[in-house]
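[1] give me a model of this one.
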Amino acid sequence: MPHKATMAINYKLLFALVLFALIISLGHSESTDDGSNDDDSGDDDGGPSSSLSRFNRSSFPSDFVFGAATSAYQIEGASDLRGINIWDKFTATIANRSNASVAADSYHRYKEDVSLLSGLGFDAYRFSISWTRLLPTGRRSGGISADGVRYYNDLIDEIRSKDLQPFATIFHWDLPQTLEDEYKGFLSENIVADFASYADLCFSLFGKKVKHWITLNEPWSYATAGYAYGTFPPNRCSKRDKFNSIKEGFRVGRFANYDEGQPGCEHGNSGTEPYIVTHNLLLSHAAAVKVYRETYQSFQRGQIGITLVTEWFEPYAPTYYSDVDAARRSLAFMFGWYMDPLFTGAYPTEMVTYVGNRLPTFNETEAAMVKGSYDFIGLNYYTAEYAKDIACNKSQQNYGTDPCVHPTQIKNGKPIGEEKCSWLYVYPTGIQKLLVYIKDKYNNPPIYVTENGVCRYNLGDRPKDMIRIKYHRSHLYKLRFVINQKLVNLKGYFAWSVIDNFEWLDGYFVNFGVIRVDYENNSRNRSCKDSATWFNGFLNKDGNIKKANICDLFPDNGN
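    Predicted coordinates:
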């Protein structure tokens, strides 16, 4: 029998251990709670509850920015009032042969869209500027469009008049066709000077009113979809013999879907061009930041950054080092490809090792210009995948095979999360892990989540979108946790999207908006979905939907 004093000590130790386990359990519960069991979820049929008192904007810092995002090509329309861009020539390949010549007609209805955004309680509007709406030929020498200048001044004035902060993206993929025809766009180093000149024009015209600038949206998507997979304009990739090897390789993201009947591309090289294009994208970004910092920032007093996209990657077999390393390589090839140069002035060591001399290098001047060229980082997150290590295929070198990784969203017959629109599997834990990863690896930079949202197939008049409510709420729960518990320097959250829009390769087959746009009857009328009503409640500190709900002002609200 133990000594009584020893027994007393053991009881104290046992009590301490139980208390410690309870604290850890509570912490784990907080970190993994996605809000799906919270009583504000509404009925199963998608109807949102009006009570959000347990989780709303007051759960976040007082200066945290809540916004929603769009892009010019996807919503503006009025294609006859701007120059031709590379997407205008590409739309014959889009699902249902749809195009964005009218899109949501926001060029004519921007006041309505801004009023909806403001009325729902958002703080900011992220939009993009169409390069060819300002410069129809891509350069100042070809003339500045007075109509384009007027439109964006009017849009920004309207945003500010509704007490919203404008976040302006300078390039959201709509490259002037003239520059593509002249020197192949971002394949040429000539693009750097033209992009810097275009950015300079934006700063000079709108910089007194815009205090948050984003140079590029998702350069990874532009470089890989356009030059590795050939699914984006300018539709460049390797021909069939090399293209087929990409099919089972590193194909991630919503723009890398492989069509068994796709023969590859007429022109391109999937083993070199994505890396060249990324190099010129980064140099273009850095040149624009240099212009802003040297000429405008001191008196305009704004901030400038870049928006990067990435998935989160879980190792397929967490106990296998090879798969853990595959997940690390996947992040390097998708996110580190851009973030490492911005942070260190050089590409990730994983890419240097696996790509070799096909990967460009920065000279000393370029490295100094790229390194630190951000005041904040924009992060677009939608989904996650498992990463499985595979043997490297050195005989077929391209972006798809270079990481020696097979990404998949299915493991042992089970998806990583609930499937939506073929490529998007709901995995809110991914955004939590990703933000902590960025904090630890890149010295906790200021971050705005500049896009986050979920797709639904267009099924006519369907205002009930409970999945969208659950998606945004569960991801916002994760954001609250990383701010409060992990001290991530997170500044804001932008939902994608304000309104249903032209979704690139999917045309109008899918939607992301909290506001429905009637494309079926070509009226383009706006109406609120249940997710809009949910946001209206969430964004009010008292947890109640405003009595004067902006959605009530739209009689065609789908009910």
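[2] drop to CA atoms for contacts and neighbour counts, all remaining ones
    Noted.
[3] so S322 sits right up against D389, yeah?
    Yes: applying C-alpha atoms under 8 Å, one finds S322 in contact with D389, separated by 5.8 Å.
[4] of those two, which one has the most company?
    Remark: of S322 and D389, D389 carries more neighbours, 23 against 18, as counted by other C-alpha atoms under 10 Å.
[5] before we move on, back to that, what do S322 and D389 both touch?
    Counting by C-alpha atoms under 8 Å, 6 or more residues apart in numbering, S322 and D389 have no common neighbour.
[6] how near is the closest residue in space to L216 that isn't next to it in sequence to P219?
    Closest residue to L216 in three dimensions, ignoring its sequence neighbours and counting by C-alpha to C-alpha, 6 or more residues apart in numbering: F171, at 5.0 Å. The gap separating F171 from P219 is 9 Å, by C-alpha to C-alpha, to the nearest Å.
[7] same question, C455
    21 Å.
[8] how about I467?
    Here I467 is placed at a distance of 29 Å from P219 (C-alpha to C-alpha).
[9] ditto for L539
    Applying C-alpha to C-alpha, one obtains 31 Å for the distance of L539 from P219.
[10] repeat that for Y386.
    Taking C-alpha to C-alpha as the measure, Y386 falls 23 Å from P219.
[11] check I515 too.
    When C-alpha to C-alpha is the yardstick, I515 and P219 sit 27 Å from each other.
[12] show me which of these two is the more surrounded one.
    Neighbour tally, I515 and P219, criterion other C-alpha under 10 Å: the higher count belongs to I515, 27 against 23.
[13] this one next, for a side-by-side:
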Amino acid sequence: MFGWILEPLVFGDYPEVMKKNVGSRLPSFTKVQSELIKGSFDFIGLNHYFSLYVSDRQTEPGIRDYNRDMSIYYRASRTEPPAGQGAPTNVPSDPKGLQLVLGYLKETYGITQLYVHENGVGSANDSLDDAYRVDYLSSYMGSTLDAIRNGVNVRGYFAWALMDLFELLAGYESKYGLYRVDFDDERRPRQARLSARWYSSFLKKNGSSIRVPRVQEDLRLTTIF
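    Model prediction:
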């Protein structure tokens, strides 16, 4: 995606490897068009949920598509076998990955204003007691802070999502919301999950150590900030 979107915006053209893999199906820019699009953005917004390992995959004959054009194998870890054309479904949390990609955008593309537009974790579990989501958000926000301390100008961070909603790839099956939505009730009532109370307290207290009640018992949650 970086080569497809960012290279034209920053350098005025697609990367050579993309031209080679996609061939005549890839549009070309005139010199005038190249100059017009170069630098034509105010900031870059990043959606980040997890990290994957990739390795080279030989170009295969036959009908080409988005996945074949990338010519890569996916792995959720260094040791597991390739997952094929599609991304693995069970991917471990990797907060360091967000810090690294933010640094990569700064160093490789010279991006001076960055926003984390989406960052969150989904689950089929509809419980209000989503301590796993608190752990996820806290660690990824800490990774964002590490990137800032390393000189990356991250101007904003947005947790995904405020409430359960229709997800592009998973529909209503995967719950990302800080607020639970009862889709079986026509009124669509909403209930705050543990993560909603944690996130609210985090924002109000500017990242200091906080205490939020669990659904069944108290849980002490301390951020790294």
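[14] buried residues in the helix or strand where D325 of the first structure lies?
    Of the helices and strands defined by DSSP states H and E, D325 of the first structure is found in helix 321-331. If you call a residue buried by 16 or more other C-alpha atoms under 10 Å, then helix 321-331 of the first structure has these buried ones: 322-331.
[15] what is that helix packed up against?
    Taking 3 or more C-alpha pairs under 8 Å, 6 or more residues apart in numbering; DSSP states H and E as the contact definition, the neighbouring helices and strands of helix 321-331 of the first structure are strand 312-315, strand 384-389, strand 405-408.
[16] 7 Å instead?
    strand 312-315, strand 384-389 (3 or more C-alpha pairs under 7 Å, 6 or more residues apart in numbering; DSSP states H and E).
[17] just those strands: most buried one?
    Looking across those with neighbours counted as mean count of other C-alpha atoms under 10 Å, the highest average goes to strand 384-389: a mean of 26.
[18] residues in contact with Y115 of the second structure?
    Y115 of the second structure makes contact with 44-46, 154-157 under the criterion C-alpha atoms under 7 Å, 6 or more residues apart in numbering.
[19] which residue in the second structure lines up with L379 of the first structure?
    With TM-score structural alignment defining the correspondence, L379 of the first structure maps onto L46 in the second structure.
[20] on that earlier part again, ok, the buried residues of helix 321-331 of the first structure vs H406 of the first structure, which is closest?
    Proximity of those to H406 of the first structure was ranked by C-alpha to C-alpha; the top entry is A326 with 8.5 Å.
[21] correct me, but that closest one touches Y386?
    No: applying C-alpha atoms under 7 Å, one finds A326 of the first structure not in contact with Y386, separated by 9.2 Å.
[22] now do the shared contacts for the two.
    With the criterion set as C-alpha under 7 Å, 6+ apart, the overlap between the contacts of A326 of the first structure and Y386 is P315.
[23] spit out the contact partners of the aligned partner of A192 of the second structure in the first structure.
    Using TM-score structural alignment, the equivalent of A192 of the second structure in the first structure is C528. Each residue near C528 of the first structure by C-alpha under 7 Å, 6+ apart is listed here: 463, 514-516, 551, 557.
[24] now those residues in JSON lines, with distance to S284 of the first structure?
    Shown next, in JSON lines, are those (distance: C-alpha to C-alpha, whole Å):
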{"residue": "P463", "distance to S284 of the first structure": "41"}
{"residue": "V514", "distance to S284 of the first structure": "33"}
{"residue": "I515", "distance to S284 of the first structure": "34"}
{"residue": "R516", "distance to S284 of the first structure": "36"}
{"residue": "C551", "distance to S284 of the first structure": "41"}
{"residue": "N557", "distance to S284 of the first structure": "43"}
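[25] what's the closest non-adjacent residue to Y493 of the first structure?
    Spatial nearest neighbour of Y493 of the first structure, chain neighbours left out: V449 (4.7 Å); criterion: C-alpha to C-alpha, 6+ apart.
[26] what is the neighbour count of the one you found?
    As a burial measure, the neighbour count of V449 of the first structure was computed by other C-alpha under 10 Å and equals 25.
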